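Novice: Need coordinates for the below:
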Amino acid sequence: SKANLKGKQTIPSSNKLASDAKFPVRPFNLRKSLTNVSPLFATPVSLGMLAIGVAEGNYRVYIKQGILYVEQTANYFGHTDPGNLSWGEVVTNYGPCSDQGRSGGDIAIAEKLCLQRAVSALPTHLVDLHTAGIDPNLDVEALLNTADLYNQASPIHSRRLPQALAIARQGGLSGVEAVAWARTASFYLNSNRELDLEQGENKASGLIGICARENLSITEWQCVHRDQLRRAKAISDVLKKYIQIAQLEERA
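Specialist: Below you'll find the model as predicted:
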């Protein structure tokens, strides 16, 4: 059954938590929150876009002699989207976010469109995270993963991610493991497009198609989870590097 795909972790059912969870009420001001987090997507090399770019495989970020370096990979300048191939569509991505060909190959336009699209979704991400009991002003990792999932998949999945992340954490998961579980769970939707691990269908057709082409003998959950874990780890690594540099600058 789909419920068994959740693995050995003891996680409460999504339906139960959705109705029973008593989230703490925190002061929330959308305008102030937008002011706080918008700088994450101010430039192609701001933290938010770096997180998405590294998760996509379009950036490499590293520290050398106390300096944070950003390197564009070959993917940045054009690569075929592997997910779209799952339904026979050939799309060439450009820029930090893999732009689904919207830029027509103009890198400057690709960078601009990536930033515009990421910023346009921030109000929704902030409200959804707050509604799920996650403070988007403090939990940068949750916000970055929500933004990355919005970039990767249909918007409905990033809408469901905050709820899934709250479920994962209440079920005892933490850190990257909670994020990867939640990102995977967000693809399981019922006919009402609600998060539903018991009766929902895995909607990650692009990822499932990749696993099929690679002849991997794994479940749909495992197929999606391996990709979401990779992306969650990539984002966590970028965030840790940023924090490391900030701490070095404070000591200087």
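Novice: CA only for contacts and neighbour counts going forward, please
Specialist: OK.
Novice: Strands along the stretch 101-250 of the chain, start to end?
Specialist: Ranges of strands within the stretch 101-250 of the chain are 188-189, 201-202, based on DSSP state E, counting those that start in this stretch.
Novice: between those strands, which one is nearest to D128?
Specialist: Closest approach to D128 among those (CA to CA): strand 188-189, 16.8 Å.
Novice: Run through the neighbouring helices and strands of the closest one.
Specialist: For strand 188-189, the elements it packs on are strand 201-202, judged by 3 or more CA pairs under 8 Å, 6 or more residues apart in numbering; DSSP states H and E.
Novice: so what does the strand it packs on touch, helix or strand wise?
Specialist: Checking 3+ CA pairs under 8 Å, 6+ apart, strand 201-202 ends up next to strand 188-189.
Novice: Now do the buried residues in the longest helix anywhere in the chain.
Specialist: If you go by DSSP state H, the chain has its longest helix at helix 220-251. Buried residues in helix 220-251, defined by neighbour count with 16 or more other CA atoms under 10 Å: 220-225, 227-229, 231-239, 241-242, 244.
Novice: quick revisit: which one of the strands of the stretch 101-250 of the chain is the most hemmed in?
Specialist: strand 188-189 (a mean of 22; mean count of other CA atoms under 10 Å).
Novice: Isn't P136 up against L144?
Specialist: No - the criterion here is CA atoms under 8 Å, and P136 misses it with L144 at 9.5 Å.
Novice: check contacts around Y242.
Specialist: Residues near Y242 by CA atoms under 8 Å, 6 or more residues apart in numbering: L47, L68.
Novice: how close does it get to I52?
Specialist: 14 Å (CA to CA, to the nearest Å).
Novice: got it, and T80?
Specialist: In terms of CA to CA, T80 sits 17 Å off from I52.
Novice: the more surrounded of these two?
Specialist: I52 (29 against 17; other CA atoms under 10 Å).
Novice: Please name the nearest non-neighbouring residue to that one.
Specialist: D148 (5.3 Å; CA to CA, 6 or more residues apart in numbering).
Novice: Please look at the one you found and L47 and confirm they touch.
Specialist: No - the pair D148 / L47 is not scored as a contact, 11.8 Å apart, by CA under 8 Å.
Novice: Of the two, which one has the most company?
Specialist: It is D148, of D148 and L47, that has more neighbours when counted by other CA under 10 Å, with 24 against 19.
Novice: quick one more, to check against the first:
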Amino acid sequence: MQGQAQKLQQRATAAGIDMTLLEQLNGIDLANQAPLAALGAPGYAELLSQARQKGLSGTQAVLWARVQSYWDPNRNRWAAPGLGNTESGITHDQNRRLSAIARALDLYQQQVAAGKIPQAKERKVAFLPTAERVADDIIFQDLI
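Specialist: Coordinates of the predicted model:
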């Protein structure tokens, strides 16, 4: 997943966008769910850029990019058999996943603000190699 996250970041940079943490997490989740949807052509980063150009922002932009990532332009149809190959089925699933990520991120940020989780390195941990991530988890664990 680290490689996928790096590819997403490179593509976002190439598309001229700086992804928010919510956008990054959704891109990583999408790459985990369906690598071709996230990293195909066009992929999540390019579609997120298009969403912003359409005037969408925040969760609306993320949802649009996630859903559109399942469109196969070569075949001119949806490419998500596990989600019913329908826009409504894809939208329902992607909204469910987006909402879960938004809730988890919101809870995490509340805990950081309350001092329950150290704020240091909060954006970098997801991209660290496994050994470093485990070390950070142990070092910054709240044992009280």
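Novice: Quick one: neighbours of R169 of the first structure, just the number.
Specialist: 17.
Novice: before we move on, what about A14 of the second structure?
Specialist: 12.
Novice: And it, what's its match in the first structure?
Specialist: Matched to the first structure by TM-score structural alignment, A14 of the second structure sits across from T131.
Novice: how close does its match sit to I67 of the first structure?
Specialist: From T131 of the first structure to I67 of the first structure the distance is 37 Å (CA to CA).
Novice: With adjacent residues omitted, what lies nearest to L149 of the first structure?
Specialist: S158 (5.4 Å).
Novice: which residues does the corresponding residue of the second structure for that neighbour contact?
Specialist: Matched by TM-score structural alignment, S158 of the first structure corresponds to A38 in the second structure. Residues in contact with A38 of the second structure, defined by CA under 8 Å, 6+ apart, are L8, G27, L30, A31, Y44, A45, R66, S69.
Novice: and with 7 Å instead?
Specialist: G27, L30, A31, Y44, S69 (CA atoms under 7 Å, 6 or more residues apart in numbering).
Novice: what do we get in the first structure for V112 of the second structure?
Specialist: Aligned partner of V112 of the second structure by TM-score structural alignment: A246.
Novice: which of the contacts of A38 of the second structure are also in contact in the first structure?
Specialist: Among the contacts of A38 of the second structure, the ones whose aligned partners also touch in the first structure (both residues aligned by TM-score structural alignment, their matches' CA atoms under 7 Å) are G27, L30, A31, Y44.
Novice: Helices along the second structure, start to end?
Specialist: So, for the second structure - with DSSP H - the helices run 2-14, 21-33, 35-39, 44-53, 58-68, 87-113, 130-139.
Novice: neighbours of N36 of the first structure, just the number please.
Specialist: 12.
Novice: ok, C223 of the first structure - contacts?
Specialist: Here C223 of the first structure is in contact with I208, C211 (criterion: CA under 7 Å, 6+ apart).
Novice: make it 8 Å
Specialist: L207, I208, C211.
Novice: G43 of the second structure too?
Specialist: Applying CA under 8 Å, 6+ apart, the residues near G43 of the second structure are L36, A37, S69.
Novice: Closest to Q50 of the second structure out of the residues you listed?
Specialist: S69 (11.5 Å).
Novice: The first structure: which residue goes with the closest one?
Specialist: Under the pairing rule here (TM-score structural alignment), the equivalent of S69 of the second structure within the first structure is S186.
Novice: distance of its match from A168 of the first structure?
Specialist: 11 Å.
Novice: How about I245 of the first structure?
Specialist: Taking CA to CA, one finds I245 of the first structure at 30 Å from A168 of the first structure.
Novice: next one: L122 of the first structure
Specialist: Taking CA to CA, one finds L122 of the first structure at 22 Å from A168 of the first structure.
Novice: check contacts around the residue most central in space within the second structure.
Specialist: With distances taken as CA atoms, centre = their mean, the second structure has N26 as the residue nearest its mean C-alpha position (1.6 Å). Residues counted as contacts of N26 of the second structure (CA under 8 Å, 6+ apart) are V62, L98, I101.
Novice: what do you get for A15 of the second structure?
Specialist: With CA under 8 Å, 6+ apart, A15 of the second structure has these contacts: A45, E46, S49.
Novice: rerun at 6 Å
Specialist: E46 (CA atoms under 6 Å, 6 or more residues apart in numbering).
Novice: which residues touch the closest residue to A79 of the second structure other than its chain neighbours?
Specialist: What sits nearest to A79 of the second structure in space, not counting adjacent residues and going by CA to CA, 6+ apart, is Y70, at 5.4 Å. Y70 of the second structure makes contact with A37, W78, A79, according to CA under 6 Å, 6+ apart.
Novice: go again using 10 Å as the cut-off
Specialist: 34, 36-38, 40, 42-44, 77-81, 83, 85-87, 90-91 (CA atoms under 10 Å, 6 or more residues apart in numbering).
Novice: Quickly note the distance from whatever residue of the second structure lines up with A234 of the first structure to E132 of the second structure.
Specialist: Taking TM-score structural alignment, the alignment pairs A234 of the first structure with A100 from the second structure. If you measure A100 of the second structure against E132 of the second structure using CA to CA, the figure is 26 Å.
Novice: before we move on, the earlier item: and the residue nearest to the centre of the second structure? What does it align with in the first structure?
Specialist: Match for N26 of the second structure (TM-score structural alignment): N145.
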